[in-house]
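Engineer: Return a 3D structure for these sequence lines:
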Amino acid sequence: MKIIRHMRGFLAVMVCAGLVAACAQRQQEDVPQYDTINVVENFVIDENSVPIFPKKAALTTDTAQRFSIELPKRCKVNWDNQTIVSVVPEEPIEMIRLGVGDALPQLQVTDYEFEQLTVKQALDKLLEGTDISVIEDGEVTQTISGSISAGNLADSVELMSKMGRAYYSYDAVNAEIHLDNRAKWMIKMPKNESIIMALLDAMHGADVRNLLVDWQDKTLVFEGNYQTEREVAKIISDIASKKYMIAWDIDIYRVYPRTDNPIIWMNLLPAFGENNIKMSIPGVVGRALVVGPEINTKTLQEFLAQQSNVVLISQGTFVIPNGWQSRFDIGQCSKEDRLETDLVIGATGTYGDYGGKNKIDAKIVLRTSNGELSSFNIPSDVGDNYVIIGIPTHSFVTTPETLISPFAELVVFMSPRIISIVDAAQMPAGSDTALVGDALRAFLSE
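Structural biologist: The predicted model follows:
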């Protein structure tokens, strides 16, 4: 009987187990099936999902920020059609203040004195008994003192405004004189783009910002205060007084030796002849070579290709009035983001008498955000070129280790040009002229 009871108990357990298994299977079949999902940095992604991104600040996008009409003009050199000397007609550069409003009434001022008054106080006192009111749109705090024996109202208001470093405009409808410490001007620029670039670079150097350039009309609009006006007026006066400008066309290369050896620069001598290597100028880092016209971008790249791979990093041009200084930002005209894009090439140059002979006397400075890397004082004849060699690419590496070969280096090719500014009456049809042949020889012999 015990055996039979045990068998019954065993059968009961087996039946219960089967029922439980069946229930479990049915429950699994009833559970809905879900697709597999991936979670990547808190974003749930599957084939039907829509990407969700965090909100960005309302800032101009990088590509729109870098947009510039100037870049194609600055960052392109036509090496096949380069002229070392060109003559351009002299053109006036005008600066006109905008927003002056209506003409003031034809009133006369006699025997008027003012002592330690602001411009507004002096004008309020002058205009007592008239229906003209004075409104300060900007803070004009400087006090003025003086007297006007006789003159019209417009000249008197202009005089007192200048004394207080203020600007006025007149609203005839409301009979209001508005005073401000800032104003807006338009510059009518010459037609020659090289001179325009020199003017723009000079204004950037004077920290004049937010320049609005209309390349079609050749006009420039800027805003500033009394100090800004003085600086820009001085720039225009200096540029107008110059008879020469110096331009540099530039190529910047990174050179990778094909072997674990540096570039053998001494091979330049047998390759081009000693007469084409005119001067060697050492710097703190690197060396500047003054070379003849036989060594140009094409022949230099052919020479380098025998020992290395050559990559053009940046190309462009910049112009300075004679005796001034300017800069070329490699990153502004770089083909892509590279280590060297932090580099700036500064130049100061003068064309004129140098020991009894007309030469270009230049100082070329290489700078990064960490300071000056090297500099070279380079006297050269018109038609000569510069080749700066021996600047290690590792000078621009910011990490302890790099995959870049220790023998990779930066090579800078610079070709100076002279722009001669002459009276428009001496120019055929007032057009720009490139000097070649006998005309060039005559210019260089002057």
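
Engineer: Going by C-alpha atoms from here, please, whenever you check contacts or count neighbours.
Structural biologist: Fine.

Engineer: What residues sit buried inside the strand or helix carrying Asn309?
Structural biologist: Assigned by DSSP states H and E, Asn309 belongs to strand 308-321. Applying a neighbour-count criterion of 16 or more other C-alpha atoms under 10 Å, one finds 308, 310, 313-321 buried in strand 308-321.

Engineer: Another for comparison:
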Amino acid sequence: MPATAPHLLGNYAPVPDEITVTELSVTGAIPPELTGWYLRNGPNPHEAASAHWFLGDGMVHGVRLERGRAVSYRNRWVRTSAFTRGAGLRDERGNVDLTADVANTHVVRHAGRTLALVESSYPYELDCRVGHELETIGVHDFDGRLRTPMTAHPKTCPTTGELHFFGYGWSSAPYLTYHRADSRGELTISRPVEVPAPTMMHDFQLTTGHVAFMDLPVVYDRSRARTGMPYVWAPDHGARLGVLRRDDPYGEVRWFAIEPCYVFHTLGAYEEGGGQRLVLHAIRHDRLGDGVEFNGLTSLWRWTLDLAAGTVREEQLDDHRAEFPRIDDRLTGMPHRYGYASTAGGNRGGAIHRYDLREGTVASHRFGPGRVPGEAAFVPADDTPGGPGWLMAYVYDAATDRSDLVVLDADELTAPPVATVHLPRRVPAGFHGNWLADL
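Structural biologist: The predicted structure follows:
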């Protein structure tokens, strides 16, 4: 891979090592209610090269906040078997080795475990106890019950505490399996879902009564397996949304055809009309290039599925070119007024947007030229779902070649940051993370 590959330049380039720095400087005032970790995962190839941005070894970057102080920053590679042994995709028996991947996409907490995720393998558990260094504890396969990869975008039901997720495969059918773990972390449901071909299924959604899958036209191409991302844009495959009742998890999946597109990330979903309509918001790419190249338009869209009539209404809601949508996760599956997403650049620099889905308006915090935010995670300020809170994001500054952790008031997005935590180095462009308050 040539050193000039775009995903190895600028703030996409990996950092060379792991560090720990304590007592960080702060501009503004960190809300004293915040005690915990802001963690974000992303690709950071430890050999300083990878065939695609999506394929670098996972590295978690964490800032520790305690009662108004920025206590520390640390970054740690996730010690998967691929990282420690250079393992291949198959084990000694020729089976796909689901421990041997990069765990580089997300970091979530469920049933007391902090999990680093990638959609092509098992999760890896991290040690986030106070006084520990984000060490990798080891692979987590739900006591041997999980037999497929796990999506990097599981959904926690705020009512039941259940974790809903899926795994998709590429070597043989079934290409899609739906899973559910209870609030204690025990895997209780694993059921295959029949789909006609192995597609790249990055995200899905949950409502109070349904699960919604996305079978979209980015299809596995074995001939590309050794050269990068082995997927091609195949609009003739068609695009559709699949709906499964949560109270009948082994029942029929109903499919609704939509216009060909691709969705990496959903904003949220909920039900209307006594459960007869499902509303799904997502960032829609009008197409992807072969090898998962980004060469299309992106913006916020809404799909409304009428379960009684068997129809779908598709609507573009905004024209900002944005990605990494988030909501207050305590409203997962429920009606929500606000959503958030990030824009990486442009003439006015990067921005974080707040969508008012009720009023159809957008407010934006613009960081200025050369300052690029990543995903913004919502951090609650009280116990009211949908109530006040903050947004946290790493923001890269090209002028200094360093990054900050920026805290914004989610209700006053155009105002200056509440706090800016100055980090000792840059945090490379990455994917997803969360605020994990101390339990």
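
Engineer: care to give me the TM-score?
Structural biologist: Overall, the chain-to-chain superposition scores 0.21 on the TM-score scale (TM-score structural alignment, normalised by the length of the second structure); 142 aligned residues with a C-alpha RMSD of 6.6 Å.

Engineer: on that earlier part again, include distance to Tyr170 of the first structure when you put the buried residues of strand 308-321 of the first structure into JSON lines, please.
Structural biologist: Converted to JSON lines, those look like this (distance: C-alpha to C-alpha, whole Å):
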{"residue": "Ser308", "distance to Tyr170 of the first structure": "68"}
{"residue": "Val310", "distance to Tyr170 of the first structure": "63"}
{"residue": "Ile313", "distance to Tyr170 of the first structure": "54"}
{"residue": "Ser314", "distance to Tyr170 of the first structure": "50"}
{"residue": "Gln315", "distance to Tyr170 of the first structure": "49"}
{"residue": "Gly316", "distance to Tyr170 of the first structure": "46"}
{"residue": "Thr317", "distance to Tyr170 of the first structure": "44"}
{"residue": "Phe318", "distance to Tyr170 of the first structure": "42"}
{"residue": "Val319", "distance to Tyr170 of the first structure": "40"}
{"residue": "Ile320", "distance to Tyr170 of the first structure": "39"}
{"residue": "Pro321", "distance to Tyr170 of the first structure": "38"}
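
Engineer: tell me which of the residues you listed is nearest to Ala347 of the first structure?
Structural biologist: Taking C-alpha to C-alpha as the measure, Ala347 of the first structure sits nearest to Ile320 out of the buried residues of strand 308-321 of the first structure, at 8.5 Å.

Engineer: which stretches of the stretch 101-250 of the first structure form strands?
Structural biologist: With DSSP state E, counting those that start in this stretch applied, the stretch 101-250 of the first structure shows strands at 108-118, 133-136, 143-152, 167-171, 176-180, 183-188, 212-214, 219-224, 244-257, listed in chain order.

Engineer: Dump those strands to TSV, plus distance to Asp201 of the first structure.
Structural biologist: Shown next, in TSV, are the strands of the stretch 101-250 of the first structure (distance: least, C-alpha to C-alpha, whole Å):
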stretch	distance to Asp201 of the first structure
strand 108-118	36
strand 133-136	34
strand 143-152	35
strand 167-171	26
strand 176-180	28
strand 183-188	14
strand 212-214	13
strand 219-224	13
strand 244-257	12
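
Engineer: Most tightly packed of those strands?
Structural biologist: strand 244-257 (a mean of 23; mean count of other C-alpha atoms under 10 Å).

Engineer: so what does that one touch, helix or strand wise?
Structural biologist: Contacts of strand 244-257 of the first structure with other secondary structure elements, assessed using 3 or more C-alpha pairs under 8 Å, 6 or more residues apart in numbering; DSSP states H and E, are made with strand 308-321, strand 344-353, strand 409-422.

Engineer: tilt between the next helix or strand after the shortest one and strand 409-422?
Structural biologist: Meaning strand 344-353 of the first structure. Along the chain past strand 344-353 of the first structure, the next helix or strand (assigned with DSSP H and E) turns out to be strand 358-368. Between the direction of strand 358-368 of the first structure and that of strand 409-422, the angle (axes from the mean of the first three to the mean of the last three C-alpha atoms, to 10 degrees) works out to 140 degrees.

Engineer: which helix of the first structure spans the most residues?
Structural biologist: With DSSP state H setting the assignment, residue counts place helix 2-30 as the longest helix in the first structure.

Engineer: so how far is Val372 of the second structure from the nearest residue to Ser342 of the second structure once chain neighbours are set aside?
Structural biologist: If the residues on either side of it in the chain are set aside, Ser342 of the second structure comes closest to Ile352, at 4.4 Å by C-alpha to C-alpha, 6 or more residues apart in numbering. According to C-alpha to C-alpha, to the nearest Å, Ile352 of the second structure stands 10 Å off from Val372 of the second structure.

Engineer: One more: Leu65 of the second structure?
Structural biologist: Separation of Leu65 of the second structure from Val372 of the second structure (C-alpha to C-alpha) stands at 22 Å.

Engineer: what does Val407 of the second structure give?
Structural biologist: In this structure, Val407 of the second structure and Val372 of the second structure are 14 Å apart, going by C-alpha to C-alpha.

Engineer: quick revisit: of the strands of the stretch 101-250 of the first structure, which is nearest Val387 of the first structure?
Structural biologist: Closest to Val387 of the first structure of these, according to C-alpha to C-alpha: strand 244-257, at 9.8 Å.

Engineer: Going along the chain from the closest one, find the next helix or strand for me.
Structural biologist: Towards the C-terminus, the helix or strand next in line after strand 244-257 of the first structure, according to DSSP H and E, is helix 268-272.

Engineer: List the buried residues of that next one.
Structural biologist: Taking 16+ other C-alpha under 10 Å as the neighbour-count basis, helix 268-272 of the first structure is seen to contain the buried residues 268, 272.

Engineer: cool, and stretch 298-306 of the first structure?
Structural biologist: In stretch 298-306 of the first structure, residues buried by neighbour count (16+ other C-alpha under 10 Å) are 301, 303-304.

Engineer: Give me the contacts around that stretch.
Structural biologist: Among residues not part of stretch 298-306 of the first structure, those counted as contacts by C-alpha atoms under 8 Å, 6 or more residues apart in numbering are 255, 268, 271, 310.

Engineer: Please tabulate the residues you listed in a markdown table, including the columns distance to Leu179 of the first structure.
Structural biologist: Written out in a markdown table, the entries for the contacts of stretch 298-306 of the first structure read as follows (distance: C-alpha to C-alpha, whole Å):
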| residue | distance to Leu179 of the first structure |
| --- | --- |
| Val255 | 59 |
| Leu268 | 66 |
| Ala271 | 69 |
| Val310 | 59 |
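
Engineer: wait, which of those is closest to Val411 of the first structure?
Structural biologist: Using C-alpha to C-alpha, Val255 comes nearest to Val411 of the first structure of the contacts of stretch 298-306 of the first structure, at 7.1 Å.
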